[in-house]
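J.: From the sequence below, what's the structure:
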Amino acid sequence: MKKGLLSLAIGGFGIGMTEFVMMGILPDIASSLDISIPVAGHFISAYALGVVIGAPLMIAIAGKYPPKRILMALMAFFTVGNALSAFAPDYHYLLATRFLSGLPHGAFFGVGAVVAGRLATEGRQARAVSLMFAGLTIANIIGVPLGTYIGHHLNWRFTFMIVTGIGIITLLALRFWLPNLQASPSSGFLKELKLFTRLKPWLIILLTTIGTGGFFAWYSYIAPLLTEVAGFSSNSITYLLIIAGVGMTLGNITGGRLADRFSPINATSGLLLCMSLALMTLTMAAHYKIPAVIMTFVIGALAFSIAAPIQMMMIRAARGSEMLASSITQGAFNMGNALGAYLGGIPLTRGFGYTAPDWVGATLAFSGFVIALAIIAVDRISERKLKTAGA
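T.: Prediction:
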């Protein structure tokens, strides 16, 4: 791996750890700050809100600067936000610092995806983007379990200190390993916003939100599914999440290769259809331990295999506005997080079993597949128009 890509992957590791570890240390934070677990769940929402708001905001502020300077500034912001979280004295302070920590998330991955594509050799751009996202998936194998263990057995504040340390390491890696690329040509932020007067970017945002919502409808309730339905002990959940994380990592790399070989939209449509089928299969397999473990790996792999293809799809649809569009996609992933968790929880509140969210997830993933078919149709219509105009 090129050192420049490695520096992006390290940053992705830190971002992935701080985003997903909150689910594991939520009870510890709630106890420490003397609040209920549902109230502590606001910290997850605050981070996601920061991602959605920060993606376009940060690009608007920094879009004209060279990518290296932008990435270092974003990572410095991220590092300070997590350092402040480690010393949060109460609920309101931590809520604010979690929001601040989320602001650079989307912009970092958005700019990083464009940089990864520029560092890659021709025909391997999606593969390079997947290497950056590998840091986020590896965080689910190493960083999240480690941070959860430390939060349980030592202090949750140490977990944020570790993330802060990773942020500092990323800053050094960016400083010494990332090449000094020139700033991308820009016609100004307001003119770049005209990108969203076209249909295709909106379809990609919709696909990302709904399609990835299928994954989060499953993943948000994976613990009770594995304990109450499959019959695993609560002590086994950490190891089962590691299995899911391994699947995410391998799927992420595979998705990049598929996008380079078959095109991003073809890879995305096929993978979403497979994810829908896998989630439906899980509703039956979840009653047996070994099949449940296998499907945990498979669904994790399928879910993260669409990350690089979707990112490349948006970048190619946004010539001249690549960093803005790429960062917006990260906001859509987080909207998918909120949508999937919310819709997946509805059948549970109405008394259905813990396989019900998987049916919701299968429906969302299939809906994403349908939207992908619509994007393919839009592309074909555009090609026909170009041929007609050329003739």
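
J.: can we go C-alpha only for contacts and neighbour counts from here?
T.: Noted.

J.: which helices and strands sit right next to the helix or strand harbouring residue 146?
T.: Using DSSP states H and E, residue 146 sits within helix 144-153. Under the contact criterion of 3 or more C-alpha pairs under 8 Å, 6 or more residues apart in numbering; DSSP states H and E, helix 144-153 touches helix 3-33, helix 156-177.

J.: ok, residues contacting whatever helix or strand comes next after the first one?
T.: Okay, so that is helix 3-33. Following helix 3-33 in sequence order, the next helix or strand is helix 37-40 (DSSP H and E). Helix 37-40 has contacts (C-alpha atoms under 8 Å, 6 or more residues apart in numbering) with 26-27, 29-30, 91.

J.: same check, this time on stretch 316-331
T.: Under the criterion C-alpha under 8 Å, 6+ apart, residues 51-53, 55-56, 59-60, 63, 105-111, 113-114, 184-187, 192, 195, 200-201, 205, 208, 310-311, 314-315 lie in contact with stretch 316-331.

J.: Can you point out the buried residues in that stretch?
T.: By neighbour count on 16 or more other C-alpha atoms under 10 Å, the buried set for stretch 316-331 is 316-318, 320-331.

J.: who are the neighbours in contact with the residue nearest the centre of the chain?
T.: Centroid-nearest residue in the chain, with C-alpha atoms, centre = their mean: residue 333, separated by 5.6 Å. With contact set as C-alpha under 8 Å, 6+ apart, residue 333 has these partners: 208-209, 212-213.

J.: Residue 358 is in contact with residue 218, isn't it?
T.: Yes: using C-alpha atoms under 8 Å, residue 358 is in contact with residue 218, at 5.3 Å.

J.: any shared contact partners between those two?
T.: 279, 344.

J.: Which elements pack onto the longest helix seen in the chain?
T.: As assigned by DSSP state H, the longest helix anywhere in the chain is helix 356-390. On a contact count with 3+ C-alpha pairs under 8 Å, 6+ apart, helix 356-390 meets helix 199-219, helix 264-285, helix 322-349.

J.: just how off-centre is it within its chain?
T.: Here the centre of helix 356-390 is set off from its chain's centre by 21 Å, with C-alpha atoms, centre = their mean, to the nearest Å.

J.: before we move on, the earlier item: which ones among the contacts of stretch 316-331 map onto helices?
T.: Among these, DSSP H puts 51-53, 55-56, 59-60, 105-111, 113-114, 192, 200-201, 205, 208, 310-311, 314-315 in helices.

J.: can you tell me how far residue 279 sits from residue 220?
T.: The span separating residue 279 from residue 220 equals 14 Å under the rule C-alpha to C-alpha, to the nearest Å.

J.: out of these two, which sits in the more crowded spot?
T.: Applying other C-alpha atoms under 10 Å to residue 279 and residue 220 shows that residue 279 carries more neighbours, namely 27 against 19.

J.: I have a second one here; can you model it like the first so I can compare?
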Amino acid sequence: MKHVPVPVQIERRFAPTALMLGNLVTGCSVLAPAGMLVELSAGLDVSVRTAGLLITFGAIVLCIGSPVTAWLTSRIERRTLLTATLAVLALTNIASAFAPDYASLLAIRLVMLAVGALYTPQAAGTAALIVPEEKRGSTIAYIFLGWSLAAAVGLPAITFIASRYGWQGVYAAIGATSCVSFLLLAWRLPRGLMGAPVDLKTWAAIGRNPMILLLLLITTLQMSGQFVVFTYMGPLLARLTGAGPDPIALVFATYGVCGVIGTVIATRIVDSWGAWKTSMLFTSVLLAGLGGWALSAGIYPLMAVSVAVWGIGFASTNSMQQVRLVGAAPMLASASVSLNTSVLYIGQAIGSATGGFLYARDLLHASGYVATAFVALAVVTVILTKPRKA
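T.: Predicted coordinates:
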């Protein structure tokens, strides 16, 4: 992978922050429906489960789009590629605010996410071009902090805005934030950053690498388990505990703030602990949180505490997956990280579809146990990937 020297140190210093804020916008764009399912259901005159399909269908587009767009755009200069992606996110979020019906909103969302699939893996790959190798793990974890902030700040804000100003106000706000992020990235990211081209030989090399395949399986299981519950967390809390919009927003905020805390901890310890030990720690925390949700279903304070524990694990496990993939095969990082993003969205699709099936049949308590089973399998797979000297 070609390392391009950055001529101005301040650009190099703040470029990771610009990339991280782009992930915040991407995360809000992807997760937005989860924070306002009830408002979407009422405003568009569809069922809660149908509103939830915005996440399921979006995840399918993302899982297909991530490797395809990585292949099609691998020879495009990274600053141009990433700023163009954020510009499209800004335009499609603003267009969503004016969608007249569910079908129009779904169509706009699919276009939004087909392009948005580019951002997270390419941002991670770009990090390898702007920092020394010894700082690569902590920088990638820091860039993924944007997703934690999307949950910590974005989801509670989405729930708050939607409950008072409608779902249209949410999309307008995300569109405005996307414009700011676009300008910041165009200002701070250095020019001339080129990653390694992705071709058919790259995909074949990944298919022959058992470690990469196991890491991709871990991501799929982790995300499947979380999205069984996460997609319908607001409606589940409302039906199981009688919680209103503000207590639900508080749980989303707790989830996100704890996600930020977990990511900060992971960023601090990964370079000294190593990626496997850090991944094992936070996947186990993830399992404890979802297990707590399952066992405490119906008791709001205990469910909120369980979500806090779950939150500590959610973003840090994702960032560690990216770190481990880059470390497993640095020359394949652009493709392997895009595939990781793809299977992440496969996990979202599997989890949200499973959660929708259970919710539609009033199997509300079962959701937590199914989610826990997925993550337990992820823990077992992490153990199988232990390096000999870990």
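
J.: re earlier: in a markdown table, list the helices and strands packed on helix 144-153 of structure 1 along with distance to residue 224 of structure 1.
T.: Shown next, in a markdown table, are those (distance: least, C-alpha to C-alpha, whole Å):
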| stretch | distance to residue 224 of structure 1 |
| --- | --- |
| helix 3-33 | 13 |
| helix 156-177 | 23 |
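
J.: first to last residue in stretch 188-196 of structure 1, what's the distance?
T.: 14 Å.

J.: Residue 88 of structure 1: neighbouring residues, count only.
T.: Using other C-alpha under 10 Å, residue 88 of structure 1 has 18 other residues around it.

J.: The counterpart of residue 253 of structure 1 in structure 2 sits in which helix or strand?
T.: In structure 2, the residue paired with residue 253 of structure 1 according to TM-score structural alignment is residue 264. Residue 264 of structure 2 belongs to helix 245-273 when assigned by DSSP H and E.

J.: now the angle from that helix to helix 155-188?
T.: 50 degrees (axes from the mean of the first three to the mean of the last three C-alpha atoms, to 10 degrees).

J.: Buried ones in helix 245-273 of structure 2, by neighbour count?
T.: Quick answer for helix 245-273 of structure 2 (16+ other C-alpha under 10 Å): 245, 247-267, 269-270.

J.: counterpart of the residue nearest to the centre of structure 1 in structure 2?
T.: Match for residue 333 of structure 1 (TM-score structural alignment): residue 344.

J.: Can you flag the buried ones in the contacts of stretch 316-331 of structure 1?
T.: 51-53, 55-56, 59-60, 63, 105-111, 113-114, 184, 192, 195, 200-201, 205, 208, 310-311, 314-315.

J.: how much does the one helix or strand residue 235 of structure 2 maps to stray from structure 1?
T.: Using DSSP H and E, residue 235 of structure 2 maps to helix 233-241. By mean C-alpha distance after the TM-score superposition for structure 1, the fitted helix 233-241 of structure 2 averages 4.3 Å away from its aligned residues in structure 1.

J.: Now the contacts of residue 333 of structure 1 in JSON lines, please, with extra columns for distance to residue 387 of structure 1.
T.: Listed next are the contacts of residue 333 of structure 1 as JSON lines, based on distance: C-alpha to C-alpha, whole Å:
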{"residue": "208", "distance to residue 387 of structure 1": "30"}
{"residue": "209", "distance to residue 387 of structure 1": "32"}
{"residue": "212", "distance to residue 387 of structure 1": "34"}
{"residue": "213", "distance to residue 387 of structure 1": "37"}
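
J.: Just give me the closest of those to residue 36 of structure 1.
T.: Checking the contacts of residue 333 of structure 1 against residue 36 of structure 1 by C-alpha to C-alpha gives residue 213 as the nearest, at 26.0 Å.

J.: what do we get in structure 2 for the closest one?
T.: In structure 2, residue 213 of structure 1 lands on residue 224 (TM-score structural alignment).

J.: Residue 101 of structure 2 versus the equivalent of residue 40 of structure 1 over in structure 2, what's the distance?
T.: Alignment note (TM-score structural alignment): residue 40 of structure 1 maps to residue 51 of structure 2. Applying C-alpha to C-alpha, the value for residue 51 of structure 2 to residue 101 of structure 2 is 12 Å.

J.: Comparing those two, which shows the higher neighbour count?
T.: A count of neighbours by other C-alpha under 10 Å puts residue 51 above the other of residue 51 of structure 2 and residue 101, at 23 against 13.

J.: That one and residue 103 of structure 2: what is the separation?
T.: Here the criterion is C-alpha to C-alpha. By it, residue 51 of structure 2 lies 11 Å from residue 103 of structure 2.

J.: for residue 116 of structure 2, same thing?
T.: On the measure of C-alpha to C-alpha, residue 116 of structure 2 and residue 103 of structure 2 end up 20 Å apart.

J.: out of the helices and strands packed on helix 144-153 of structure 1, which comes closest to residue 364 of structure 1?
T.: Closest approach to residue 364 of structure 1 among these (C-alpha to C-alpha): helix 3-33, 21.5 Å.

J.: Could you count how many residues lie near residue 379 of structure 1?
T.: Taking other C-alpha under 10 Å as the criterion, the count of residues near residue 379 of structure 1 is 14.

J.: With residue 387 of structure 1 instead?
T.: 10.

J.: Counterpart of it over in structure 2?
T.: That one, residue 387 of structure 1, aligns with nothing by TM-score structural alignment.

J.: ok, residue 160 of structure 2 - contacts?
T.: Residue 160 of structure 2 neighbours (C-alpha under 8 Å, 6+ apart): 245-246, 249.

J.: no wait, residue 227 of structure 2
T.: By C-alpha under 8 Å, 6+ apart, the residues touching residue 227 of structure 2 are 347-348, 350-352, 355, 371.

J.: Could you rerun that using 6 Å?
T.: Contacts of residue 227 of structure 2 were listed using C-alpha atoms under 6 Å, 6 or more residues apart in numbering, and they are 348, 351-352.
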